[in-house]
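No sequence on hand, only this structure:
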């Protein structure tokens, strides 16, 4: 069997998203009726980040959240291949507006293996962004619920995230709590 060309590959199988249990007893936040990774909304498709997503505005979407810099297609492809070389660590999930062929939302679950907690795994949710044009459609809730359930399925002993203070009430809806620990950062460059 011929090997699939890299340009058509996803970071992970979409089945991981589509086979999650979205029931009232496992979900922490009420989603609109019928909303799930398989059915994120009319004209929308939720899936893993793909090799070809640079051309669908991935860096422009991230730029609505943070500084991206001059990310070229070559650099995107290099980084994509680097992430692929470490399987089961990065679950970058996107929502595409299929009518426009552009990405409108994204969030990442980063999984790290630990020796603590009986050699468990820890999940971090990062880079949660919904395009300005799509806010209010519950896409952030869908991404957060999906990645939280995925972390549980992957047997992460905890899930953490960083956010600005005014976003704390939003993330609290998903069971995230502020802990006593002091989060510190050392920026090497902006």
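Received it, and whenever you're ready, just let me know what you need. Please read all numbers here as calculations on a predicted model, not as lab measurements.

all contacts plus neighbour counts: C-alpha atoms, from now on.
Will do.

ok, which stretches of this protein are helices?
Here the chain has its helices, by DSSP state H, at 15-18, 58-63, 73-84, 116-119, 139-153, 168-172.

Show me what the fourth one is in contact with.
Contacting residues not belonging to helix 116-119 are listed as 113, 157 [C-alpha atoms under 8 Å, 6 or more residues apart in numbering].

just how off-centre is it within its chain?
On the basis of C-alpha atoms, centre = their mean, to the nearest Å, helix 116-119 sits 25 Å off its chain's mean C-alpha point.

Report the buried residues of it.
Neighbour-count burial for helix 116-119, counted by 16 or more other C-alpha atoms under 10 Å, picks out no residue.

cool, the fifth one as well?
Of all the residues in helix 139-153, those buried under the rule 16+ other C-alpha under 10 Å are 139-152.

How about the contacts made by the closest residue in space to residue 101 that isn't next to it in sequence?
Distances taken as C-alpha to C-alpha, 6 or more residues apart in numbering put residue 56 closest to residue 101, at 6.2 Å, once the chain neighbours are dropped. By C-alpha under 8 Å, 6+ apart, the contact set of residue 56 is 101, 102, 103.

do the same with residue 55
By C-alpha under 8 Å, 6+ apart, the contact set of residue 55 is residue 73.

Second structure follows, compare the two:
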């Protein structure tokens, strides 16, 4: 078992987020890797803007963070935007190792969320730029994501283009149809 103290730092090296992206954020807003202490800074509340998070205790959050930091290195890259000691934005890139494209890497963009009172300020665009920076720095040849038709214009503005359809198969019933995220 890894000692908790060694898990208290960032999920991954902050150097993977390009300096140009880091310095592009407005004063008082910091983009950085997820940290174990972000539970207390409202990380799950921020994610709740996107979808149902469930009843996740601090212990369960820390257990998942610890697994990602120890077992999921090189795969899980979760970032947060912090403002005044509060998580106001978050997103993730999950790196898939392929056999095709000369054993290429694809970055799957997931869980993009900006707190309601911070939406419309360009933070989502900068958040996507930070994830693209990470993808390039770890060697991905592309990133991909799924979105609702209503959000397509935002992702087009971020440099994405429509490329087919995404199909899902669910293995449990949702609480409400909205939570089929």
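Right, received. Where do you want to start? The shown structure was predicted, so the numbers you read here are calculated from the model rather than taken from an experiment.

Which neighbouring elements make contact with the longest strand that the first structure contains?
Longest strand of the first structure, by residue count under DSSP state E: strand 102-113. Using 3 or more C-alpha pairs under 8 Å, 6 or more residues apart in numbering; DSSP states H and E, the elements in contact with strand 102-113 of the first structure are helix 58-63, strand 90-97, strand 121-130, helix 139-153.

which bit of the second structure covers the longest one?
Read it as helix 139-153 of the first structure. Using TM-score structural alignment, helix 139-153 of the first structure corresponds to residues 123-137 of the second structure.

Might you calculate how far that stretch sits from the centre of the chain?
10 Å.

Closest one of the buried residues of helix 139-153 of the first structure to residue 123 of the first structure?
residue 151 (6.2 Å; C-alpha to C-alpha).

Once you drop chain neighbours, what's closest to the closest one?
residue 123 (6.2 Å).

Give the burial count for the equivalent of that neighbour over in the second structure, as a bare number.
Taking TM-score structural alignment, the alignment pairs residue 123 of the first structure with residue 107 from the second structure. Taking other C-alpha atoms under 10 Å as the criterion, the count of residues near residue 107 of the second structure is 27.

Return the residues in contact with the nearest residue in space to residue 90 of the first structure that is not next to it in sequence.
In this structure, residue 90 of the first structure finds its nearest non-sequential neighbour in residue 110, 4.8 Å apart by C-alpha to C-alpha, 6+ apart. Contacts for residue 110 of the first structure (C-alpha under 8 Å, 6+ apart) come out as 89, 90, 91, 123, 124, 125, 126.

can you tell me which residue in the second structure aligns to residue 110 of the first structure?
In the second structure, the residue paired with residue 110 of the first structure is residue 94, using TM-score structural alignment.

Output the residue interval of the first structure matched by stretch 44-63 of the second structure.
The aligned range for stretch 44-63 of the second structure is 59-78, by TM-score structural alignment.

Now do the buried residues in the matching stretch.
Buried residues in stretch 59-78 of the first structure, defined by neighbour count with 16+ other C-alpha under 10 Å: 59, 60, 61, 62, 76, 77.

Greatest separation within those residues: which pair is it?
Maximum distance among those (C-alpha to C-alpha): 16.7 Å, for 61 and 77.

my read: residue 123 of the second structure touches residue 114, true?
Yes. Using C-alpha atoms under 8 Å, residue 123 of the second structure is in contact with residue 114, at 7.5 Å.

quick one on the thing from earlier: any idea which of the helices and strands packed on strand 102-113 of the first structure gets closest to residue 16 of the first structure?
Smallest distance to residue 16 of the first structure across these (C-alpha to C-alpha): 7.4 Å, for helix 139-153.

name the helices or strands packed onto the closest one?
Using 3+ C-alpha pairs under 8 Å, 6+ apart: helix 139-153 of the first structure touches helix 15-18, strand 102-113, strand 121-130.

This completes my enquiry, with thanks.
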